[in-house]
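A.B. asks: output the structure for:
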Amino acid sequence: MRIDLHSHSDASDGTRPPADVVRRARDRGLDVLALTDHDTVSGWDEATAALPDGLTLVPGIELSCAQDGRSLHMLGYLFDPEDPSLSAELARICDDRVVRAQGMVDRLRDLGLDVTWGMVRALAKGEAVGRPHIARAMVEAGVIGTTDEAFTAQWIAQGGRAYVERYALDPVRAVRLVRAAGGVCVLAHPRARRGGYVFDDAVIEGLAAAGLAGIEVDHPDHAPEDRAHLRDLAAGLGLVATGSSDDHGAMTGDRLGAETTDPDAYAALADGASGK
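C.D. replies: Down below sits the predicted model:
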């Protein structure tokens, strides 16, 4: 059984519609796929309606959190999307995403770049507007050659000239919100050095004490030595070790199934959930 527990659609910053994501997942030989758009569950219905025979859809989300002033991402699975406390937080995050993106566009224009909010809004088909949409708009405007060039100190990397802070959850609170909604949480790519998502063992230990269910170990941006360390850490803390592609469609080379989760690990996560 091939299981990928981290993927994105154009409900957030992926490039493919949810229906296309699930069809491609089956074409890639996957049996189980989690749709984990950033801070929104709006792609679930379309993905479910288009679900091909032989593919199980795991309802999920990637929550925007902040730890010591740095961005931390938390994957939530199998929760009740109508839980009032979690729904209220998602609405607040998505509203602030729009304000933040508009602010970054304004800063880019102040720096002389011909990028407009209309360009970004056209690329962001869902409610979860993010920096990748701004990066794609910069490419379309001919300002940069690739989206990676946007994520530098010159432009919209954290602390960059056009960067704007945004509202994000405390990760311990995120874990507790998802658990209260009947779901389980997995820490996303905690050693993704290229993206700056690197958190030490003490942070992970604290999250484990708060109810974290697992760690994303096998990820395209994790080096072999980091995978080995995280696998040992997960075992020592009694956490599930998962593997996922973190596919964003064309932006990441359509890599669904590039990393997968062991069926026993998936079963352990599912056993810990009671929401959806």
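
A.B. asks: CA only for contacts and neighbour counts going forward, please
C.D. replies: Will do.

A.B. asks: show residues contacting the strand or helix carrying residue 45.
C.D. replies: Using DSSP states H and E, the element containing residue 45 is helix 44-49. The contact list for helix 44-49, computed with Cα atoms under 8 Å, 6 or more residues apart in numbering, reads 18-19, 21-22, 35, 57, 59.

A.B. asks: how about stretch 246-260?
C.D. replies: Counting by Cα under 8 Å, 6+ apart, 2-9, 13-16, 21, 24-25, 28-30, 218-220, 242-245 sit against stretch 246-260.

A.B. asks: from these, which ones fall inside helices?
C.D. replies: 21, 24-25 (DSSP state H).

A.B. asks: mark which of the contacts of stretch 246-260 are buried, thanks.
C.D. replies: By neighbour count, with 16 or more other Cα atoms under 10 Å, those hold 2-9, 13-16, 21, 24-25, 30, 218-220, 242-245 as buried.

A.B. asks: mind checking which of these land in strands?
C.D. replies: When DSSP state E defines the strands, the subset of the buried ones among the contacts of stretch 246-260 inside them is 3-4, 218, 242-243.

A.B. asks: to compare against the first, here's another:
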Amino acid sequence: MPFDLHTHSFVSDGTEAPAAVVRAAASVGLTGLALTDHDTTAGWDEAAAEARRVGVSLVPGMEVSCVSATGISVHLLSYLQDPAAPGLLEEIERSRQSRVTRAQRMVERLTEDFPITWDTVMEHSSPEATIGRPHIADALVSVGAVATRSDAFAHILTARSKYYVSHYAPDPVHAVRLVREAGGVPVFAHPVAQMRGRVVGPEVFEEMIEAGLAGVEVYHRDNPDDGRRWLLDLADRHGLLVTGSSDYHGTGKPNAMGENTTPDEVVERLAEMATGAEIIRP
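C.D. replies: This next block holds a predicted model:
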């Protein structure tokens, strides 16, 4: 069975503990998974212990939040990096701190129209998590402002909303270099998911590839069919890895564990490219 290379726990914006995410992968018969919480590796140890216990492989990873020079959000999956590498560590810590400040400012704006407070939001996060829009969305659900997290993002928390506040994130080209310096393998997450908002143009892909981009996440529910064909051609021309995954968030999103997967042979190529960490194998 293959791997699901993009999953989240409540260490970032998922709804389950890292161990529970690992068990979810085992329950659908996957060989393994990658835990890729946003801008943190805090769930690695718990996930690794559970992976050994239930007999699945774990690819330790992280999803780095980036913003292009034109203000477009880019998500970069980093696999098997050294979690203590100073350059990448300093950058994600800067992003995490900015996210917290941004979330506080958004909650201040929301309290004018909705019965939520910072304490309400904190009730919907784990102690290790960096507070972000998903936690604010869960707070809005809890007070009956919206029915689901997705509804909150579609209306109240959209970037076009009066409540929205931007936050610091590294340029994706710089992030690719930092992941490489940390011994990791950088893969562009859901790169043509226009339903999420604007996507970067081909010139940014080329710059990221020149900086060391190793792969593209082609098989993701948010990539349209024509976008997948374009990505496959890009990968063929540049020798990039092609991955697939669910972007699992527990009950935070409808995405099902293993709905898109990556073959074992691609995961082995990924492991061969990494020098920062190793796959946890049963």
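
A.B. asks: coming back round to it: average offset of the helix holding residue 45 of structure 1 relative to structure 2?
C.D. replies: Here the mean offset of helix 44-49 of structure 1 against structure 2 after fitting is 1.0 Å, by mean Cα distance after the TM-score superposition for structure 1.

A.B. asks: re the thing from before, save the contacts of helix 44-49 of structure 1 as CSV, and put in secondary structure too.
C.D. replies: Below are the contacts of helix 44-49 of structure 1 laid out as CSV (DSSP: H, G, I helix; E, B strand; the rest coil):
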residue, secondary structure
18, helix
19, helix
21, helix
22, helix
35, strand
57, strand
59, strand
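
A.B. asks: most neighbours out of the residues you listed, which is it?
C.D. replies: residue 22 (30 neighbours; other Cα atoms under 10 Å).

A.B. asks: check the gap between whatever residue of structure 2 lines up with that one and residue 206 of structure 2 for me.
C.D. replies: Using TM-score structural alignment, the partner of residue 22 of structure 1 in structure 2 is residue 22. For residue 22 of structure 2, the distance to residue 206 of structure 2 (Cα to Cα, to the nearest Å) stands at 34 Å.

A.B. asks: residue 117 of structure 2 too?
C.D. replies: If you measure residue 117 of structure 2 against residue 206 of structure 2 using Cα to Cα, the figure is 43 Å.

A.B. asks: secondary structure class for the residue nearest the centre of structure 1?
C.D. replies: Taking Cα atoms, centre = their mean as the criterion, residue 62 is the residue nearest the geometric centre of structure 1, at 3.9 Å. Under three-state DSSP, residue 62 of structure 1 falls in the strand class.

A.B. asks: what's the answer for residue 66 of structure 1, then?
C.D. replies: strand.

A.B. asks: what's near enough to touch it?
C.D. replies: 72-73, 168-171.

A.B. asks: and the helices in the stretch 151-276 of structure 1?
C.D. replies: 171-180, 201-210, 224-237, 263-271 (DSSP state H, counting those that start in this stretch).

A.B. asks: now these in a markdown table, with distance to residue 97 of structure 1 and mean neighbour count?
C.D. replies: Below are these laid out as a markdown table (distance: least, Cα to Cα, whole Å; neighbours: other Cα atoms under 10 Å):
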| stretch | distance to residue 97 of structure 1 | mean neighbour count |
| --- | --- | --- |
| helix 171-180 | 17 | 22 |
| helix 201-210 | 25 | 15 |
| helix 224-237 | 31 | 16 |
| helix 263-271 | 29 | 15 |
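
A.B. asks: any chance of those in TSV, plus distance to residue 187 of structure 1?
C.D. replies: Listed next are these as TSV, based on distance: least, Cα to Cα, whole Å:
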stretch	distance to residue 187 of structure 1
helix 171-180	9
helix 201-210	8
helix 224-237	11
helix 263-271	13
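
A.B. asks: mind checking those helices for the one nearest to residue 124 of structure 1?
C.D. replies: Closest approach to residue 124 of structure 1 among these (Cα to Cα): helix 171-180, 24.5 Å.

A.B. asks: which residue in structure 1 aligns with residue 95 of structure 2?
C.D. replies: Using TM-score structural alignment, residue 95 of structure 2 lines up with residue 93 in structure 1.

A.B. asks: for its match, which non-adjacent residue is closest in space?
C.D. replies: Closest residue to residue 93 of structure 1 apart from its sequence neighbours, by Cα to Cα, 6 or more residues apart in numbering: residue 167 at 6.2 Å.

A.B. asks: one step back: quick one, which of the helices of the stretch 151-276 of structure 1 gets closest to residue 103 of structure 1.
C.D. replies: With Cα to Cα as the criterion, residue 103 of structure 1 lies closest to helix 171-180 of the helices of the stretch 151-276 of structure 1, at 24.8 Å.

A.B. asks: what's next to that closest one, contact-wise?
C.D. replies: 63, 65-67, 72, 74, 76, 79, 85-86, 184-185, 207, 210-212, 273.

A.B. asks: re the thing from before, tell me how far the helix holding residue 45 of structure 1 is from the chain's mean position?
C.D. replies: Distance of helix 44-49 of structure 1 from the chain centroid (Cα atoms, centre = their mean, to the nearest Å) equals 18 Å.

A.B. asks: of the contacts of helix 171-180 of structure 1, just the buried ones, PyMOL syntax please.
C.D. replies: In PyMOL syntax, the buried subset of the contacts of helix 171-180 of structure 1 is picked out as below (16+ other Cα under 10 Å):
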select buried, resi 63+65+66+72+74+76+79+86+184+185+207+211+212+273
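
A.B. asks: look up how far residue 250 of structure 1 lies from the residue at the greatest distance from the centre of structure 1.
C.D. replies: Seen from the C-alpha centroid of structure 1, the residue lying at the greatest distance (Cα atoms, centre = their mean) is residue 112, 30.8 Å away. To residue 250 of structure 1, residue 112 of structure 1 is 28 Å away according to Cα to Cα.

A.B. asks: and stretch 237-253 of structure 1, which residues are buried?
C.D. replies: Buried residues in stretch 237-253 of structure 1, defined by neighbour count with 16+ other Cα under 10 Å: 239-249, 251.

A.B. asks: any chance of those in JSON lines, plus distance to residue 177 of structure 1?
C.D. replies: As requested, the buried residues of stretch 237-253 of structure 1 are exported to JSON lines (distance: Cα to Cα, whole Å):
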{"residue": "239", "distance to residue 177 of structure 1": "18"}
{"residue": "240", "distance to residue 177 of structure 1": "19"}
{"residue": "241", "distance to residue 177 of structure 1": "21"}
{"residue": "242", "distance to residue 177 of structure 1": "21"}
{"residue": "243", "distance to residue 177 of structure 1": "23"}
{"residue": "244", "distance to residue 177 of structure 1": "23"}
{"residue": "245", "distance to residue 177 of structure 1": "25"}
{"residue": "246", "distance to residue 177 of structure 1": "23"}
{"residue": "247", "distance to residue 177 of structure 1": "25"}
{"residue": "248", "distance to residue 177 of structure 1": "26"}
{"residue": "249", "distance to residue 177 of structure 1": "29"}
{"residue": "251", "distance to residue 177 of structure 1": "30"}
